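In: here is the input, now give the coordinates:
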Amino acid sequence: MSNPAISYAHITRVTDTLVTATEDALAAEEPLEIRLVHNGQQQSITVTMRSPGQDEELAAGFLFTEGIITRYPEIKTIHYNNNVATITLQPGITPALQPAQRNFLANASCGVCGKTDLDAIFAPVKKTITNIKVPAAILHDLPALLRGQQAVFDNTGGLHAAALFDTAGNLLHIREDIGRHNAVDKLIGAALKQELPFSQYGLLLSGRAGFELIQKAAVAGIPVIAAVGAPSSLAVKMAKEWNITLIGFLREGRFNIYHGQEKIAL
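Out: Predicted structure coming up:
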């Protein structure tokens, strides 16, 4: 069965003096328009560049992490057709649209592109109260576990991944996308539908930890974030503000704790 997240191109491969005509697998990139129907009205919310697949999860996760909806049961139906995901809300549900208002295309590398003003980049966040304690020993194994399950990355080398993990070191859900923010939205959308208790899990990122990813985790109530790459300055600042344990450079048997050491059993 073909994977919609993988495309193919005819290429010329040059190795030293050897020239070969062959085919190469590429990470597919296509636009997705997210539309919202509520109280008899339909409007376009955003267009994001993403890897095709799990589009219903992406749309639901996006609405949730942007603060437009607060629970999955607020959704009546999600209909996908031809790169358009239309979410119809239950009767009587009024979405909080102002924080997410966007004016133009969000590319694959940007999770806050298109916001209309500076204040609009912040979604409503409540600090999560949790008793989670993550053993440091299980953190070292997480990148290899994630890498071992990145099926599309194995074929293309061009995708980011995000996963939920528990305190026993198990990966519960894994999602890949050409946009790191889309991978997180897909992941959160899948877990939201299953009504998983976000406060009991950590978020694992295959790359760097930028502000937009910290915020999405904070909206969901995820208390621990571990990234293989580096965090940004604003990511660290908001992790402190929202009391999220933030770990960076999780690789090669080491990691840095930028905030929230009390949630890590060293």
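In: use CA for all of it now, contacts and neighbours both
Out: Will do.
In: contacting residues around stretch 197-213?
Out: Applying Cα atoms under 8 Å, 6 or more residues apart in numbering, the external contacts of stretch 197-213 come out as 111-112, 128-132, 142-143, 146, 160-167, 180-181, 184, 217, 220-232, 234-235, 238, 248.
In: hmm, try it at 6 Å
Out: 111, 130, 132, 160-166, 221-232, 234-235 (Cα atoms under 6 Å, 6 or more residues apart in numbering).
In: ok, Val19 - contacts?
Out: Applying Cα under 6 Å, 6+ apart, we find Val19 in contact with Arg13.
In: quick check: closest non-adjacent residue to Pro99.
Out: Closest residue to Pro99 apart from its sequence neighbours, by Cα to Cα, 6 or more residues apart in numbering: Ala120 at 5.1 Å.
In: buried stuff in stretch 125-145?
Out: 125, 128, 132-134, 136, 139-143 (16 or more other Cα atoms under 10 Å).
In: who are the packing partners of the longest helix seen in the chain?
Out: Counting residues, the longest helix found in the chain (DSSP state H) is helix 180-193. Under the contact definition 3 or more Cα pairs under 6 Å, 6 or more residues apart in numbering; DSSP states H and E, helix 180-193 sits against helix 55-65, strand 160-165, strand 171-177.
In: turn these into CSV, including distance to Thr12 and mean neighbour count.
Out: What follows is the helices and strands packed on helix 180-193, written out as CSV (distance: least, Cα to Cα, whole Å; neighbours: other Cα atoms under 10 Å):
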stretch, distance to Thr12, mean neighbour count
helix 55-65, 33, 25
strand 160-165, 26, 25
strand 171-177, 26, 22
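In: this structure: helices as residue ranges?
Out: Using DSSP H, the helices of the chain run over 55-65, 136-139, 142-148, 151-156, 180-193, 211-220, 233-241.
In: let's see this one next, to set against the first:
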Amino acid sequence: MNNILSEEVLNVTDFTTSRQLTLWKREDLQSPQLDDVAEEVPVALVYNGISHVVMMASPKDLTHFAMGFSLSEGIIDSPREIYGMDVVPSCNGLEVQIDLSSRRFMGLKARRRALAGRTGCGVCGVEQLNDIGKPVQPLPFSQTFNLGNLDRALKHLNDFQPTGKLTGCTHAAAWVMPSGELAGGHEDVGRHVALDKLLGRRATEGEEWRQGAALVSSRASYEMVQKSAMCGVEILFAVSAATTLAVEVAERCNLTLVGFCKPGRATIYTHPQRLISD
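Out: Modelled structure (predicted):
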């Protein structure tokens, strides 16, 4: 299998399709014209030959997605427990074939669920309400973030949405350094998938990715809070709002949750002690 750090190197236009559309503007129905539409494909994560989950996703950065999903769903505790990955076409979409350690594969079989999701839905396929919410070790309070540096990150977030710029159809998730610089980011038609891609990338990067925060272009749902906490992320910034369950989970697991992030303002939902201001 390929090394887990290998990436699919493709042009941004490989993730869009040109279609003939009709644009309406007030009092003017224009002639059909070509425009770009974001690709959305079924992506199956296959562990040691067994398909575990199918998610709808943008067909890029899929090894990062598989790594992030495996960590944020508690399938593995460390990237070292995945020995390799291959992204291969299947009859209806794509498969990420994952070589998982024997110990982790035994645990996966014991709790396996068939999760055929809508676009990046983190709950689809869960059989019982009790299955919603995983035990998360409370996060330490090991870092702070100066909110004055957030403006720089917000200004450049869409730099990591090349497909979104063409189609207006993707979410972004990026890693914000304490300085406000964005170390890297990923996009996807599904907000949970975009975050998983970021978490998978972070797990395979160096120490410089240990400090900082996650920034997402969407709202903050409880799944996104839980995924972040499972991967040791202490601070989550969201451009839009947070749900009540997201706030409750963030409070319980010691995650600093911040929503409505705009230049010069933000709403701090939980654990403000990590945040400082100029």
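In: just the TM-score for the two chains, thanks.
Out: For this chain pair, the superposition-based TM-score is 0.91 by TM-score structural alignment, normalised by the length of structure 1; 262 aligned residues with a Cα RMSD of 2.0 Å.
In: could I get the helices and strands packed on helix 180-193 of structure 1 as TSV with distance to Ile45 of structure 1?
Out: Converted to TSV, those look like this (distance: least, Cα to Cα, whole Å):
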stretch	distance to Ile45 of structure 1
helix 55-65	9
strand 160-165	24
strand 171-177	20
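In: so which of the ones you listed is nearest Pro95 of structure 1?
Out: With Cα to Cα, the closest approach to Pro95 of structure 1 among these belongs to helix 55-65: 9.0 Å.
In: follow-up on the earlier one: need the contact partners of the longest helix of structure 1.
Out: The contact list for helix 180-193 of structure 1, computed with Cα under 6 Å, 6+ apart, reads 57-58, 60-62, 72, 111, 160-162, 175-177.
In: likewise for stretch 20-38 of structure 1?
Out: 5-13, 42-51, 83-89, 156, 158.
In: circling back: now the helices of structure 1 in TSV, with distance to Asn107 of structure 1?
Out: Rendered in TSV, the data for these read as follows (distance: least, Cα to Cα, whole Å):
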stretch	distance to Asn107 of structure 1
helix 55-65	14
helix 136-139	31
helix 142-148	24
helix 151-156	19
helix 180-193	10
helix 211-220	13
helix 233-241	20
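In: quick one: closest of these to Gln98 of structure 1.
Out: Of the helices of structure 1, nearest to Gln98 of structure 1 by Cα to Cα is helix 55-65, at 12.0 Å.
In: which other helices and strands contact the closest one?
Out: Packed next to helix 55-65 of structure 1, using 3+ Cα pairs under 6 Å, 6+ apart, are helix 180-193.
In: at 8 Å instead, please
Out: Helix 55-65 of structure 1 sits against strand 75-81, strand 84-89, helix 180-193, helix 211-220, with contacts defined as 3 or more Cα pairs under 8 Å, 6 or more residues apart in numbering; DSSP states H and E.
In: export the ones you listed to JSON lines and tack on mean neighbour count and distance to Gln101 of structure 1?
Out: Formatted as JSON lines, the helices and strands packed on helix 55-65 of structure 1 follow (neighbours: other Cα atoms under 10 Å; distance: least, Cα to Cα, whole Å):
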{"stretch": "strand 75-81", "mean neighbour count": "14", "distance to Gln101 of structure 1": "19"}
{"stretch": "strand 84-89", "mean neighbour count": "21", "distance to Gln101 of structure 1": "16"}
{"stretch": "helix 180-193", "mean neighbour count": "26", "distance to Gln101 of structure 1": "17"}
{"stretch": "helix 211-220", "mean neighbour count": "24", "distance to Gln101 of structure 1": "15"}
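In: as CSV, those with distance to Val152 of structure 1 would be great.
Out: CSV is the format used below for the helices and strands packed on helix 55-65 of structure 1 (distance: least, Cα to Cα, whole Å):
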stretch, distance to Val152 of structure 1
strand 75-81, 22
strand 84-89, 22
helix 180-193, 12
helix 211-220, 21
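In: so which of the ones you listed is nearest Pro99 of structure 1?
Out: Closest approach to Pro99 of structure 1 among those (Cα to Cα): helix 211-220, 12.9 Å.
In: and stretch 233-245 of structure 2, how far apart are its ends?
Out: For stretch 233-245 of structure 2, the first-to-last residue distance is 18 Å (Cα to Cα, to the nearest Å).
In: so where is it in structure 1?
Out: Per the alignment by TM-score structural alignment, stretch 233-245 of structure 2 matches residues 222-234 in structure 1.
In: quick one: contacts of the matching stretch?
Out: If you take Cα under 8 Å, 6+ apart as the criterion, stretch 222-234 of structure 1 is touched by 128, 130, 132, 143, 198-211, 214, 217, 243-251, 263.
In: sort out which of these are in strands and list them.
Out: Judged by DSSP state E, the subset of the contacts of stretch 222-234 of structure 1 located in strands is 202-205, 245-251.
In: buried members of the contacts of stretch 222-234 of structure 1 into PyMOL, please.
Out: If you want just the buried ones from these in PyMOL, going by 16+ other Cα under 10 Å, the selection is:
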select buried, resi 128+132+143+198+199+200+201+202+203+204+205+206+207+208+209+210+211+214+217+243+244+245+246+247+248+249+250+251+263
